[in-house]
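Colleague: need a 3D model of the following:
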Amino acid sequence: MLTVAADPRSPHVPASASDRRPHAVVIGSGFGGLAAAVRLGARGYRVTVLEQLDAPGGRAYVHQQDGYTFDAGPTVITAPFLFEELWTLCGRRLADDVDLRPITPFYRIRFDDGTVFDHCGDAEAMRREVARIAPDDVEGYEAFVRASEAIYKVGFEQLGDVPFDRWTDMARVLPDLLKLEGWRTVHGLAARHVRNEKLRVILTFQSLLVGGNPYSTTAVYCLIAYLERRWGVHFAMGGTGSLVRGLVGLIEGQGGALRCNEGVREILVENGAACGVRLASGERLAADVVVSNADAAATYRDLLPAQHRRRWTDRRLRRARYSMSLFVWYFGTRCQYPDVAHHSIVLGPRYRPLLDDIFRRKHLADDFSLYLHRPTATDPSLAPAGCDAFYVLAPVPHLGAKVDWRVRAEPYRQLIQQRLEETLLPGLGAQLATSRLMTPQDFQDRLGSVHGAAFSFEPVLTQSAWFRPHNRSEEVDRLYLVGAGTHPGAGVPGVLSSAKVLDRIVPHADALRRPDAATDDDRHDRHESPHAHAAHRLA
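Modeller: Next up, the predicted model:
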């Protein structure tokens, strides 16, 4: 795991004094920030990535403990072509650095009554599984898949990397969204096609993977079902951290730099344009463009001074709806559980009432539904020989629930352990070799997420596309946003696509080298400000 900042004296990282390329500063090294850095480097920028933690990755940080390797966050890799594009921009192949393996089943779903459903990408196998638990819903299921495909082709292929800068951008796609029934919820669209309650859960739980309640999230997110079928679910050998390390290598190969243990205190603004950042240490870095991969709400609330904000005021941020949070338990066992799939969903006795507790009532219930990740099912090297590495997460309310996690964390972990012992991991307590926890408080304190929300703004219709914080900041020129809190939203494909949007809205570095060659109209069309070079006055 990469644990130190890139050395600016390295021959692969030119010093700013000798590198005359326009400078881009990227705040945060999550997948969105790293992808943005690669794309900016390919467009002629000298890039500096600033990370407040001691190693890159953000939510994709890697924990090493007692011989076990734990990916802190993302474990489901879909749309691998989005990673491949980044390697191609650098004249390389993804396979040069990362070994992605397809996973089947995608998820093994266990209902509270013991019913098991293997969710996979094979159409015929899925028909058989559906017929086994809901024989009257096979045709309805296939109709849902067709609806998911239609939404995918518009919502992901056509709009996933398109900026929504103006309300007219939203108005232009509104007819398509209405035609595709985007006004429905995820659960509402599934319920329109199938009647069996278990099948409805199977078709809707994926919205929780991007922070959305299937009973309130726009049906546009039903595209996830077809995205997974079209591209599969993959795992990076060595863990998700191998993708992080590969992206850092691409950035350094472009002459960019990663600086860890460097928190940003403020985005600097001059004449209406972002011109650099001030670090927690007091150091000021000049920049021609600034890209924030920090939590979108925190970017505006904490990093951009209030006098520069007209839309994302403190009042508006307080009134916004935020996603749920997560309770994550990472643990290693002294034995192996070979019958446990790579990805398991362990559902509790309640579904909608539990989601109401999490999203609406902000109540921490004693029951839960769990996602269990067993990466050693695919890559045994992530644990000592004969052992297994796991993490299990439970969706929980964000910090608006006023839960004191210093008190509640261990009792809640014990409840989860008991549930796992009763279902998939008998004798777990006696086999535990190592353990660590992450709570909503950690999402706030360690990752800088407002309210400890694990996925930033909740993906309801009124907080999607144009209604979300824009990729090109509405507040100041030369400031751009990537990551879960901006368009198109959370999830690895979403944050990678948010970085792809930059190709459409950030001027090419060559345009900044020749400011006098552009007319005022040209600057407006490319979103270039007459103040583009204010940053250099900070240097």
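Colleague: CA atoms for contacts and neighbours, from now on please.
Modeller: Noted.
Colleague: please tell me how far Ala484 sits from Ala123.
Modeller: Remark: distance between Ala484 and Ala123 (Cα to Cα, to the nearest Å) = 30 Å.
Colleague: for comparison, sequence B:
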Amino acid sequence: MMTRVDPRLADEAARALAPHAVVIGAGLGGLASAMRLGARGYRVTVIDKLDMPGGRGSAITKNGHRFDLGPTIVTVPQIFKELWAACGRNFHDEVDLRPMDPFYEIRWPDGSTFTACQDTNAMRAEVARLSPADVAGYERFLKDSESRYWFGFEDLGRRSMHKLIDLLKVLPTFVRMRADRSVYAHAAKRFKDERLRMAFSFHPLFIGGDPFNVTSMYILVSHLEKEFGVHYAMGGVAAIAQAMAHVIEEQHGLLRYRSEVDEIVIEDGRATGVRLTGGERIDADIVISNADAGHTHTRLLRHHAAKRWTDRKLAKSRWSMGLYVWYFGTKGTAAKWKDVGHHTILNAPRYKGLVHDIFIKGKLADDMSLYVHRPSVTDPSVAPEGDDTFYVLSPVPHLGHDNPVDWKTESATYRTKMIKVLEDQLLPGLSDHLTEELIFTPEDFRDRYLSPYGSGFSIEPRILQSAWFRPHNVSETVPGLFLVGAGTHPGAGLPGVVSSAEVLDQLVPDPETIQAARR
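Modeller: Below you'll find the predicted structure:
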């Protein structure tokens, strides 16, 4: 008599025998990695100290106001489409992505403005309005940006750079494209007007870089914006994170929140699992760390001698700036401030001097440049009806400088200064409408995200901290350990961290290889 086997039990048995991958951190890099590994046939466990997925891309809701804590824009939606496709799914069936038009408005203290959008003719007209003599320079800048996109993003950014030979092969292209020149220096070659130099050089600040020192390869962002547009996910980036977590769960992956990894377990010279802060051990065939690369090396691998990323080397590295972010709600303002759109950038009187204070001197300046996010003009779900929700970000020094800022004493004063800037330049009468609020300082980034020095974007993307020079996606120290996220290759920002999972997918062994080695 033939015994019938319940196919569901057979599937469960097969999953139990599948190689186990532990992912440390449920940021978007970790979630993307878990999705790709699950699609490959791995049994995946994701561990995060927060109570929700997303990491910096999570959200907090207070009395009807949803505060999206981190990234606010999507610039390369095909990265997500390809990720979902690798899992046999359609991204747009699960995430509602809306194009922004215009992208953002830049304002200067003298009252002049610049509106960025996708249409080339409209952008050409904006350049001409501020400086007719710079239109030809704008055309050249666009060509420069496109060539660096194809090389820096589509080539280097989507493959591993852990072998020195890979670096040596591309050095001639780096030289030809003047990668030694800074983003600002390249913009200054193409534009005479100082406002346009700022408008086409500030983008590295969105990934933690000093425009006056970060390699000019990052002018590729201008091509990203022009070619693919700027988008907003309804429900915020947190909605993307939730959708990613849903895919992982449907792949039968496990997401463990409110659990913190204390160390990566190493036996016989390779990673064999993790140990949580409470002492629990979780065994694994491979370990992927989406924790900050600095935290991974200094804390999670503290009992294992580093070959390259020693505590001393990490301490000497250049780190991205810190962030002071004020999230607040306003009452009855949905029809107020009609000239304030979804994204606005307010410039301080100084550009180079302020950036120098933040990145080099580690000095908290009296003046500030602000990024203002007003998602309620696009997404009604972020605030009660008739109200608004805002997110205002100011770049500030990280905590690793001499005499770091004591935010417990400085935060309230800085908030007062920020209100004055906002009321004077963008939101008159703001103080009369404030309701809910939340403030994150570099100390919160250090404690909530375990970010070294409270830096907003991990290691700064200078030329000698990019590509091969950046922490690799495959550990140089421990076999079986892989790294993804902002502190690894290719870098910070949504396209960077999601691409790091694509690179990981090229590096991890096939599940069949691991199973064969067990036999």
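Colleague: TM value for the aligned chains?
Modeller: In this superposition the chains share a TM-score of 0.96, using TM-score structural alignment, normalised by the length of the second structure; 506 aligned residues with a Cα RMSD of 1.5 Å.
Colleague: returning to that earlier point: who has more neighbours out of Ala484 and Ala123 of the first structure?
Modeller: Legend: neighbour count by other Cα atoms under 10 Å for Ala484 of the first structure and Ala123, higher for Ala484 (31 against 12).
Colleague: wait, is the more buried one part of a helix?
Modeller: No - in this structure, Ala484 of the first structure is coil, not part of a helix, as judged by DSSP: H, G, I helix; E, B strand; the rest coil.
Colleague: leaving out the residues flanking it, which one is nearest to it?
Modeller: Spatial nearest neighbour of Ala484 of the first structure, excluding adjacent residues (Cα to Cα, 6 or more residues apart in numbering): Ala490 at 3.9 Å.
Colleague: with Ala454 of the first structure instead?
Modeller: That would be Ser325: by Cα to Cα, 6+ apart, it lies 4.6 Å from Ala454 of the first structure.
Colleague: and the aligned residue in the second structure for that neighbour, what does it touch?
Modeller: Under the alignment (TM-score structural alignment), Ser325 of the first structure pairs with Gly322 of the second structure. With contact taken as Cα atoms under 8 Å, 6 or more residues apart in numbering, Gly322 of the second structure is in contact with Pro395, Val396, Pro397, His398, Leu399, Thr441, Pro442, Gly454, Ser455, Gly456.
Colleague: TSV for those, including distance to Asp268 of the second structure?
Modeller: As requested, the contacts of Gly322 of the second structure are arranged in TSV below (distance: Cα to Cα, whole Å):
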residue	distance to Asp268 of the second structure
Pro395	44
Val396	44
Pro397	41
His398	38
Leu399	37
Thr441	41
Pro442	38
Gly454	34
Ser455	34
Gly456	36
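Colleague: make a markdown table out of those and add neighbour count, distance to Asp367 of the second structure and secondary structure.
Modeller: A markdown table is the format used below for the contacts of Gly322 of the second structure (neighbours: other Cα atoms under 10 Å; distance: Cα to Cα, whole Å; DSSP: H, G, I helix; E, B strand; the rest coil):
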| residue | neighbour count | distance to Asp367 of the second structure | secondary structure |
| --- | --- | --- | --- |
| Pro395 | 25 | 11 | strand |
| Val396 | 28 | 11 | strand |
| Pro397 | 30 | 13 | coil |
| His398 | 28 | 17 | coil |
| Leu399 | 22 | 19 | coil |
| Thr441 | 24 | 17 | coil |
| Pro442 | 27 | 18 | helix |
| Gly454 | 26 | 21 | helix |
| Ser455 | 27 | 20 | coil |
| Gly456 | 31 | 20 | coil |
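Colleague: tell me the one of those residues nearest Pro349 of the second structure?
Modeller: Pro395 (14.9 Å; Cα to Cα).
Colleague: which stretches of the stretch 1-150 of the first structure form strands?
Modeller: Along the stretch 1-150 of the first structure, counting by DSSP state E, counting those that start in this stretch, strands occupy 23-27, 46-50, 62-65, 68-71, 100-102, 107-110, 116-119.
Colleague: about what we covered before: what is the nearest of the contacts of Gly322 of the second structure to Arg8 of the second structure?
Modeller: Closest to Arg8 of the second structure, out of all of these and judged by Cα to Cα, is Gly456, at 44.8 Å.
Colleague: residue in the first structure paired with the closest one?
Modeller: Looks like Gly456 of the second structure aligns to Ala454 there (TM-score structural alignment).
Colleague: kindly report the same for Cys87 of the second structure.
Modeller: Match for Cys87 of the second structure (TM-score structural alignment): Cys90.
Colleague: that match and Leu40 touch, don't they?
Modeller: No - checked against Cα atoms under 8 Å, the pair Cys90 of the first structure and Leu40 is beyond contact range at 11.3 Å.
Colleague: re earlier: can I get the strands of the stretch 1-150 of the first structure in CSV with distance to Arg172 of the first structure and mean neighbour count?
Modeller: CSV is the format used below for the strands of the stretch 1-150 of the first structure (distance: least, Cα to Cα, whole Å; neighbours: other Cα atoms under 10 Å):
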stretch, distance to Arg172 of the first structure, mean neighbour count
strand 23-27, 31, 28
strand 46-50, 34, 27
strand 62-65, 42, 16
strand 68-71, 40, 25
strand 100-102, 37, 17
strand 107-110, 36, 21
strand 116-119, 35, 19
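Colleague: and the equivalent of Ala18 of the second structure over in the first structure, what is it in contact with?
Modeller: Counting by TM-score structural alignment, Ala18 of the second structure lines up with Arg21 in the first structure. Counting by Cα under 8 Å, 6+ apart, Arg21 of the first structure touches Gly44, Tyr45, Arg46, Ala509, Arg513.
Colleague: and those residues, which of them are in helices?
Modeller: Among the contacts of Arg21 of the first structure, the ones falling in helices (DSSP state H) are Ala509, Arg513.
Colleague: can you give me the strands for the stretch 351-500 of the second structure?
Modeller: Using DSSP E, counting those that start in this stretch, strands in the stretch 351-500 of the second structure cover 370-373, 388-396, 434-440, 481-483.
Colleague: pull the contacting residues for the residue nearest in space to the middle of the second structure.
Modeller: Closest residue to the average C-alpha location of the second structure: Gly493 at 3.0 Å, with Cα atoms, centre = their mean. Neighbouring residues of Gly493 of the second structure by Cα under 8 Å, 6+ apart: Pro71, Phe206, Ile207, Ala486.
Colleague: can you say which of those are buried?
Modeller: Pro71, Ile207, Ala486 (16 or more other Cα atoms under 10 Å).
Colleague: wait, which of the residues you listed is closest to Ala32 of the second structure?
Modeller: Once Cα to Cα is applied, the member of these that ends up nearest Ala32 of the second structure is Ala486, at 12.8 Å.
Colleague: so what corresponds to the closest one in the first structure?
Modeller: With TM-score structural alignment as the criterion, Ala486 of the second structure matches Ala484.
Colleague: right, I'll call it a day here.
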